[in-house]
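[1] Next come a sequence and a model predicted from it.
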Amino acid sequence: MAGKSGNAFDLNLFKRLLRYTRPYRLTFYFVGFAAIVLSFFSVVRPYLTRLTIDNSIVPKDGDNLIYYISLMIGALVLEVVSQFSFIFFANWLGQQVIRDIRVNLFEHMLSFKKQYYDKSAVGRLVTRAVSDIETIASIFSQGLFMIISDLLKMLVVLGFMFFQSWRLTLFVLAVLPFILYATRVFQKKMKVAFEEVRTQVSNLNSYVQERITGMKIVQIFGREQMEYDRFKEINDKHRKAWVRTVWYNSIFFPIAEIASSITIGLVVWFGGLRVVESEALSLGIIVMFIELAQMLFRPLRQIADKFNTLQMGMVAANRVFGILDTESTIQDEGEIEAKNLVGEIQFKDVRFSYIEEEEVLKGISFEVRAGETIAIVGATGAGKSTIINLLSRFYEIDSGSISIDNKNIQDFTLKSLRNEIAVVLQDVFLFADTIMSNITLNHEDISEEKVIEAAKQIGVHKFIETLPNGYYYNVKERGVMLSSGQRQLIAFLRAYVSNPSILVLDEATSSVDSYSEQLIQEATDKITQGRTSIVIAHRLATVKKADRIIVMDAGEIVEIGNHQQLLQQENGYYRNLYEVQFMEEEQV
């Protein structure tokens, strides 16, 4: 997609970026027209300066002086209006473009498989969606159109200079090849430098985001000094990347300034001699050429500066388009709308691996009848949570089939399938918002009355009412204002109000107080009643109440039966698990 590092410009990437300007083509053309108008204004003021000197100051004509000053004021007003229109609409266009790109990016990220997020640092994705896209805006506001405007100014100035005096123009052009060569080298070096800058910015963002999120772990294990030292190392790399860009700027701009000064010196020397020796040149022409020479080299220096901005924008665009080009979405080619499912589930010889050739599920097969509650037990890593992920199509299976109501889940539209399956995970995630918003997830069809009624039915209404502002209590980021048990109760209520056909629960209650555990058990009994439920069971009460228990070990189903049936199997896996894990709980 993008060119190799060091290439000054990637035309294909730039063309792709320009496609986002199509809905705003009138504004795009207007900004281009304003750039053309500004280029012609660039020679008006120097020319009026020449006329003022030659026709009024030298002959000491006061009336002409007032006339030319009036013309200069009028030209200045028109130039200011054109400059305002150019800058405002160029920035407006840039903001429209990045809004559209950001919407496309976020929509694309919403469709990614969970596997993509398993492997991607959150900080890097945030950098792409926020700061990188803001950098793209500068392509239009400070890069592309500014460069076009400067190039047009240079062409108009150069043409006008040749028209006025080709000899003086040749003196000006004598230094130009050197400046052009230096600019080209500068552009290539800056491209590499800015790619390194964006990489280090991403690394810094990712590190800071992860450490702030996991600060509790850092402090619990006393790793503050180590993390501080590591941060200094990453921050130093970030500093060095920026210093490299400063170094290139520090070399280029003084060189350009010296070249400009040498050019002006040559103009004054040659033009001054001609004025003294003959009338071939006037004082006004020399002053005009000094101003025109500065106008010729100033845009050249600005182009290099704006090209820096353009380069940073292109590097950022390359990274953003890299995510947009990522094919990590679940195929949504089903045509059947999953509505009011009966809830019959069938896994048939399902194989799955997170990493190729490392199977997590090794050809498992089982059936769940409509309205039945199935408990899944087994050691950590047995594949219990993987079953939950596959049922909702968060991952794609390697082989086999998963069916609901005798229809392959791939035949359902993805949205309708997930609407019929509610999942309560062990690690409950709450947004930094009110309890009401976390329950409804801002779904228009779920009213406040419905939420309150559902809360009363599963026994959590009283608990919510005890909180400040009740249902409108802000739980802050990740629900830190609530205990783990309270967060899980909110998750149960969120699942219940969605009225799913199939319920999937990971009902871990470690570090949960006895009162919350009692509420969770009551909520579990209520929401599983009358609907197909798959529960990763961590408590004996849930295991004993299940219609059937699926016992897993190392990605395989080793036993299936109810509590009493499995206990009767001599040296059975479930019986051994019960004696080690559940019997102590039952005695308590």
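    That came through fine.
[2] switch to C-alpha atoms for all contacts and neighbour counts from now on
    Noted.
[3] in this protein, which spans are strands?
    345-352, 361-368, 373-378, 399-404, 407-408, 421-424, 502-506, 532-536, 548-553, 556-561 (DSSP state E).
[4] Chain neighbours aside, what residue packs nearest to the residue positioned nearest the centre of the chain?
    Among the residues of the chain, the one closest to the centroid is Ala129, at 1.8 Å (CA atoms, centre = their mean). Among residues not flanking Ala129 along the chain, Arg102 sits closest, at 6.3 Å (CA to CA, 6 or more residues apart in numbering).
[5] Please name the residues that touch Val428.
    Applying CA atoms under 8 Å, 6 or more residues apart in numbering to Val428 gives the contacts Arg487, Gln488, Ala491.
[6] OK, contacts around the closest residue to Asp54 other than its chain neighbours?
    The shortest distance from Asp54 to any non-neighbouring residue, by CA to CA, 6+ apart, is to Gly284 (5.3 Å). By CA under 8 Å, 6+ apart, Gly284 lies in contact with Thr49, Arg50, Leu51, Thr52, Ile53, Asp54.
[7] The same query, at a cut-off of 7 Å, please.
    Shown in contact with Gly284 (CA atoms under 7 Å, 6 or more residues apart in numbering): Arg50, Leu51, Ile53, Asp54.
[8] The first one contacts Phe289, doesn't it?
    No. Counting by CA atoms under 7 Å, Phe289 is not a contact partner of Arg50; they are 9.1 Å apart.
[9] one more structure, for comparison:
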Amino acid sequence: MNRKTKKFLSYYKPYKSLFFTDMFFALLVSAITLVYPLIVRYITNTILVQYEIEAAMSHIFKLAVVMVGLAILELIGNFYIAYKGHIMGAKMEFDMRNEIFEHYQKLSFNFYDNKKTGQLMTRITNDLFDITELCHHGPEDLVISIIKFVGAFVILISVNLPLTILVFAFLPIMLFYAMHMKNKMNGAFRKNRERIADINAQIEDNLSGIRVVKSFANEKVEMEKFHRGNSRFVDSKKTSYFIMAVFHSGLGLFISLINVVVIIGGGYFILKKVISLGDLLTFLLYINNLIDPVKKLINFTEQFQNGITGFDRFMEILDIEPDIQDKKTAKELIDVKGDIEFRDVTFKYDDTSADVFRNINLKVEAGEYIALVGPSGVGKTTMCSLIPRFYEVSEGSILIDGKDIRDIKLKSLRKNIGIVQQDVYLFAGTVFDNIRYGKLDATTEEIIEAAKNANAHDFIMELPDGYDTYIGQRGIKLSGGQKQRLSIARVFLKNPPILIFDEATSALDNESEKVVQDSLEKLAKNRTTFVIAHRLTTIQNAKSIVVLTEEGIKEKGSHEELLQLDGIYASLYNIRQNK
């Protein structure tokens, strides 16, 4: 048994009792269907031949009562299979969806840099839908099919061996045909899933950027792009439907030929007085019992292909090992002062050969306010992203209070670092919900105090429902300055000893920038603070300004010292001043 099969079967373990009860009822239902033709044979070959009318009617009535009882049992069994069996499948899907979502949380920025959100959403939604049906119907259909098939085969042999051999001569050909088509269907279904993932990615991209689309009046362009993606999906569907049509119609032909053989062969054996008319009738009824499991197996093959391709894509994600995770010996970061040191740090992305920067050596004392400047693309944001280990250093090491960050538990490390970014992300929900994200067990008083420290309380109280106001997806109902102040309030509530401000005011107007800058300075007090600056005027009071290039740190000093140096910083400052 391979690893993937073991993994699939492991999802049945929590629901063993439900599974075995479902299998019991599947056995019961399939056994009942085998009994009906035997009753018909008994009526036609024995009761109608050997008994007078009144005695025959009495026996038939008794058998009718038995058949009604069997029908009620069949009803109970089918109901359980359809209801409880589907619940079992849904619970297994629930477990898989939880597992893949949890795995998403463990993967680093490197993974997300190379993936489209819509495609990742498909792995956790569409790909798992068919797995529910496979988890439920797969074992059940196999059990029912095997019982019916074997039972019908044994009974048919007892009725007439030559006719049974004729019927079963078709089965190896049917099996070969089904296996050949199964492989083609597998490829077709996988292509369908890839195409629907592309469509989801395109929809997510369009809806996220709908304001940009409308501002450029490019709705028609987006519709054409979507039409092309949608057409590709239809093309792949056409291919899969063609293969399915060949598959089903071919098997339908085999089934029709079996019935033809039974009718002609049965007629011949009746003429030869080898079998009776009642035996032929029984044979025809059992042929249906024989064909029904074949149909179920056909459906199972299609279902299996749908489900297993989804499970394959599910496993592809689970098989991706997080490239950043805790060491077994990792420890908590406690009593943090905030001393940070970069030692010979070099970084490059996994899929590139060129270094973003190299040989970074920098010591930052606890409580120091340090600014990072430099031309676009030299890795200022990336350098700061290395501190909370959003990315892993390629060479060298980063230390906090003398401890290598790779020896610190990730959760503990990130709990002590607060980040305020230029592109603020607010969740759909209320103001309370978004500020509380900084400390989930915070009291109402703590949240309001954090908002006041961030200069956000006054504007919040002017909102329709105050702190209970729903702010929309990504905080769309708020201005840029208001969103930024909520993100600052969130960090105030978190109360970390280390801060990173990533161009936090560069996208704001002058009035909003002043309010937000006041909030940031209040937040930075007595904390180790890294500021990535676009507007150099906002960092002139920084104790130390570091100028970063692709080759590492080229200049370091105060605003006045760097101007006197007349180097890269002075050049950048003069360019901005002349704009």
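    Yep, that arrived. Keep in mind that what you see is a predicted model, and the values were worked out from it rather than measured.
[10] Tell me how the two chains score on TM-score.
    Once superposed, chain against chain, the TM-score is 0.94 (TM-score structural alignment, normalised by the length of structure 2); 573 aligned residues with a CA RMSD of 2.1 Å.
[11] returning to what we had before: kindly provide the distance from the residue nearest to the centre of structure 1 to Gly123 of structure 1.
    10 Å (CA to CA, to the nearest Å).
[12] likewise Arg22 of structure 1?
    In terms of CA to CA, Arg22 of structure 1 sits 31 Å off from Gly123 of structure 1.
[13] ok, these two, which is more surrounded?
    Gly123 (19 against 11; other CA atoms under 10 Å).
[14] so what's that one up against?
    Ser202, Asn205, Ser206, Gln209.
[15] can you do 8 Å?
    Gly123 of structure 1 neighbours (CA under 8 Å, 6+ apart): Ser202, Asn203, Asn205, Ser206, Tyr207, Val208, Gln209, Glu210.
[16] and it, what pairs with it in structure 2?
    Matched to structure 2 by TM-score structural alignment, Gly123 of structure 1 sits across from Gly118.
[17] Against Gly557 of structure 2, how distant is that match?
    45 Å.
[18] repeat for Gly265 of structure 2
    101 Å.
[19] Ser276 of structure 2 now?
    107 Å.
[20] sorry, back to before: filter the contacts of Gly123 of structure 1 down to the ones in helices?
    Ser202, Asn203, Asn205, Ser206, Tyr207, Val208, Gln209, Glu210 (DSSP state H).
[21] Going through these, which ones are buried?
    Taking 16 or more other CA atoms under 10 Å as the criterion, what is buried in those is Ser202, Asn203, Asn205, Ser206, Tyr207, Gln209.
[22] When Arg50 and Phe289 of structure 1 are compared, which one has more neighbours?
    Per other CA under 10 Å, whichever of Arg50 of structure 1 and Phe289 has more neighbours is Phe289, with 26 against 20.
[23] Can you tell me what the more buried one aligns to in structure 2?
    Using TM-score structural alignment, Phe289 of structure 1 pairs with Phe283 in structure 2.
[24] now Tyr578 of structure 1
    Counting by TM-score structural alignment, the partner of Tyr578 of structure 1 is Tyr573.
[25] Isn't its match up against Arg535?
    No. Counting by CA atoms under 8 Å, Tyr573 of structure 2 does not reach Arg535; the two are 9.0 Å apart.
[26] where do the helices sit along the stretch 201-350 of structure 1?
    215-220, 224-277, 283-324 (DSSP state H, counting those that start in this stretch).
[27] The shortest one vs structure 2, average distance?
    Looking back up the chat, that one is helix 215-220 of structure 1. In the superposition with structure 2, the average deviation recorded for helix 215-220 of structure 1 is 3.1 Å (mean CA distance after the TM-score superposition for structure 1).
[28] Could you pull out the buried residues of that helix?
    Val218.
[29] neighbouring contacts of that helix?
    Counting by CA under 8 Å, 6+ apart, Arg211, Glu224, Glu227 sit against helix 215-220 of structure 1.
[30] Now with 10 Å, please.
    Contacts with helix 215-220 of structure 1, where a contact means CA atoms under 10 Å, 6 or more residues apart in numbering, come from Gln209, Arg211, Ile212, Gly222, Arg223, Glu224, Gln225, Met226, Glu227.
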